[in-house]
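>>> only geometry, no sequence info:
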């Protein structure tokens, strides 16, 4: 695309292009050239909006973190409805879509990006950490409603669920796990926290 042509929603277009490259070719193929070629724009467009490529990737991840925060609100609103296992199964399948799995791999792959994310206030592995917080908030609400045992340690249970789910979804070369497999994992992790039924 010639320079000087106005592009609508540049950030969104570049973020979508980065996700396409990540999903198709993996984190080692993600470069500013690959992103701008996928977005059909010049490299200068990316550098006019972001100081460097790690700044671009940081903003991409921050944008996805905001998406998880939105999903957390929906999940917490589901407390008290349906079954705890079904709500968690659906949430984990939503949280660990292909883009999230690819971004987690990217964060692991790039040292400079992890440093930038720490500077932006995101410790640990972003997206995974936010998913754990979302699940913990949901579990705490379910505990308050009496749908989990009073002594449920939600701050331990949430990362256990997220870690187990991440292992199920982490193989980028295979199809995502089926709902039954995710549900079985969730049930195994939370069974001790569910009140005994008469």
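Thanks, I have it. Remember, predicted model here, so these are calculated numbers, not experimental data.
>>> C-alpha only now, for contacts and for neighbours.
Will do.
>>> hmm, residue 143 and residue 76 touching each other?
No - counting by C-alpha atoms under 8 Å, residue 76 sits too far from residue 143 to count as a contact (11.8 Å).
>>> name the nearest residue to residue 152, ignoring sequence neighbours.
Spatial nearest neighbour of residue 152, excluding adjacent residues (C-alpha to C-alpha, 6 or more residues apart in numbering): residue 193 at 5.7 Å.
>>> so that neighbour versus residue 22, what's the distance?
Noted for residue 193: a distance of 37 Å to residue 22, by C-alpha to C-alpha, to the nearest Å.
>>> more crowded one of the two?
When residue 193 and residue 22 are compared on other C-alpha atoms under 10 Å, the one with more neighbours turns out to be residue 22, at 24 against 19.
>>> element containing the more buried one?
Per DSSP states H and E, residue 22 falls inside helix 10-25.
>>> quick one: buried residues of the helix or strand that that helix is followed by?
Counting by DSSP H and E, the next helix or strand C-terminal to helix 10-25 is helix 32-39. Neighbour-count burial for helix 32-39, counted by 16 or more other C-alpha atoms under 10 Å, picks out 32, 34-39.
>>> in which helix or strand does residue 135 reside?
Using DSSP H and E, residue 135 falls in helix 128-144.
>>> just after that helix, pick out the following helix or strand.
Following helix 128-144 toward the C-terminus (DSSP H and E): helix 154-169.
>>> which outside residues touch stretch 21-29?
If you take C-alpha atoms under 8 Å, 6 or more residues apart in numbering as the criterion, stretch 21-29 is touched by 30, 34-35, 38, 98-99, 102-103, 105-106, 109.
>>> one more to weigh against that first structure:
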């Protein structure tokens, strides 16, 4: 791209370029030069908008967590509608069919990024921890509506669902919603109220 030409939504362009690289080649291929080349801009553009590459990556992860937060609200609003298993299957499929698996790989791959994210208050594995919180919020709402048993152990169910779904998608192959639904149904079987 020629010097002096304004780039619209440069942050989002850089984030999208980073995601494409992550999905295509994994976290080891993610460099500032690779991101700017993928975005079609000069390397200096990234450094004009971010203090350093780790700051860029931290903001990428936080941006994707914020996007998931919007989905979490939709999931919580679904409480009392459809089936518990169906709602969870849809939410987990949407989460892991996105770039979430690649983002998790990135966080695990880069120690400095993980440390930086922990300074911002992220706990556990960023994105997965937030997803577990969203699932727990949804399960709590369903328990309050009586669709889950009063003694349903939500603090165990939520991370179990996240971990099991992550394992399904971690191989990089397409995963059928039926496979996700089967896992969800097995995990929540003891918690769903009969009826």
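Received the coordinates, thanks. Given the structure is predicted, the values throughout are model-derived calculations rather than measurements.
>>> mean shift of the helix holding residue 135 of the first structure relative to the second structure?
Superposed on the second structure, helix 128-144 of the first structure shows a mean distance of 0.3 Å to its aligned residues (mean C-alpha distance after the TM-score superposition for the first structure).
>>> about what we covered before: show me the contacts for the equivalent of the residue nearest to residue 152 of the first structure over in the second structure.
Counting by TM-score structural alignment, residue 193 of the first structure lines up with residue 191 in the second structure. Residues near residue 191 of the second structure by C-alpha under 8 Å, 6+ apart: 148-149, 151-153.
>>> dump those residues to CSV, plus distance to residue 122 of the second structure and neighbour count.
Converted to CSV, the contacts of residue 191 of the second structure look like this (distance: C-alpha to C-alpha, whole Å; neighbours: other C-alpha atoms under 10 Å):
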residue, distance to residue 122 of the second structure, neighbour count
148, 29, 23
149, 30, 16
151, 29, 8
152, 26, 17
153, 23, 16
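>>> ok, these vs residue 2 of the second structure, which is closest?
residue 153 (57.4 Å; C-alpha to C-alpha).
>>> report all helices and strands that the longest helix along the second structure contacts.
Counting residues, the longest helix in the second structure under DSSP state H turns out to be helix 53-77. For helix 53-77 of the second structure, the packing partners by 3 or more C-alpha pairs under 8 Å, 6 or more residues apart in numbering; DSSP states H and E come out as helix 43-49, helix 84-97, helix 111-119, helix 128-144.
>>> count the residues that sit near residue 8 of the first structure.
Neighbours of residue 8 of the first structure (other C-alpha under 10 Å): 8.
>>> aligned partner of it in the second structure?
So, by TM-score structural alignment, residue 8 of the first structure is matched to residue 8.
>>> tell me the SS of its match?
With DSSP: H, G, I helix; E, B strand; the rest coil as the basis, residue 8 of the second structure sits in coil.
>>> how close does it sit to residue 14 of the second structure?
With C-alpha to C-alpha as the criterion, residue 8 of the second structure and residue 14 of the second structure are 11 Å apart.
>>> one more: residue 163 of the second structure?
From residue 163 of the second structure over to residue 14 of the second structure (counting by C-alpha to C-alpha), the distance is 29 Å.
>>> who's more crowded, the two?
A count of neighbours by other C-alpha under 10 Å puts residue 14 above the other of residue 163 of the second structure and residue 14, at 23 against 13.
>>> isn't the more buried one up against residue 46?
Yes - judged on C-alpha under 8 Å, residue 14 of the second structure makes contact with residue 46 at a distance of 7.5 Å.
>>> what do the two both touch?
The overlap between the contact sets of residue 14 of the second structure and residue 46 (C-alpha under 8 Å, 6+ apart) consists of residue 36.
>>> now the residue mapped onto residue 105 of the first structure from the second structure: closest residue in space that isn't a chain neighbour?
By TM-score structural alignment, residue 105 of the first structure lines up with residue 105 in the second structure. Nearest residue to residue 105 of the second structure in three dimensions, chain neighbours excluded: residue 27, at 6.7 Å (C-alpha to C-alpha, 6+ apart).
>>> can you pull the contacts of the residue positioned nearest the centre of the second structure?
In the second structure, the C-alpha nearest the mean C-alpha coordinate belongs to residue 100, at 3.8 Å (C-alpha atoms, centre = their mean). By C-alpha under 8 Å, 6+ apart, the contact set of residue 100 of the second structure is residue 127.
>>> how far away is the alignment partner in the first structure of residue 70 of the second structure from residue 143 of the first structure?
Mapped onto the first structure by TM-score structural alignment, residue 70 of the second structure lines up with residue 70. Note on residue 70 of the first structure: its distance to residue 143 of the first structure, by C-alpha to C-alpha, is 21 Å.
>>> among the two, which residue is more densely surrounded?
Ranked by neighbour count (other C-alpha under 10 Å), residue 70 of the first structure and residue 143 place residue 143 first, with 21 against 12.
>>> OK, contacts around the more buried one?
By C-alpha under 8 Å, 6+ apart, the residues touching residue 143 of the first structure are 149-150, 152.
>>> give me the mean deviation of the helix holding residue 22 of the first structure from the second structure.
Mean deviation for helix 10-25 of the first structure: 0.6 Å (mean C-alpha distance after the TM-score superposition for the first structure).
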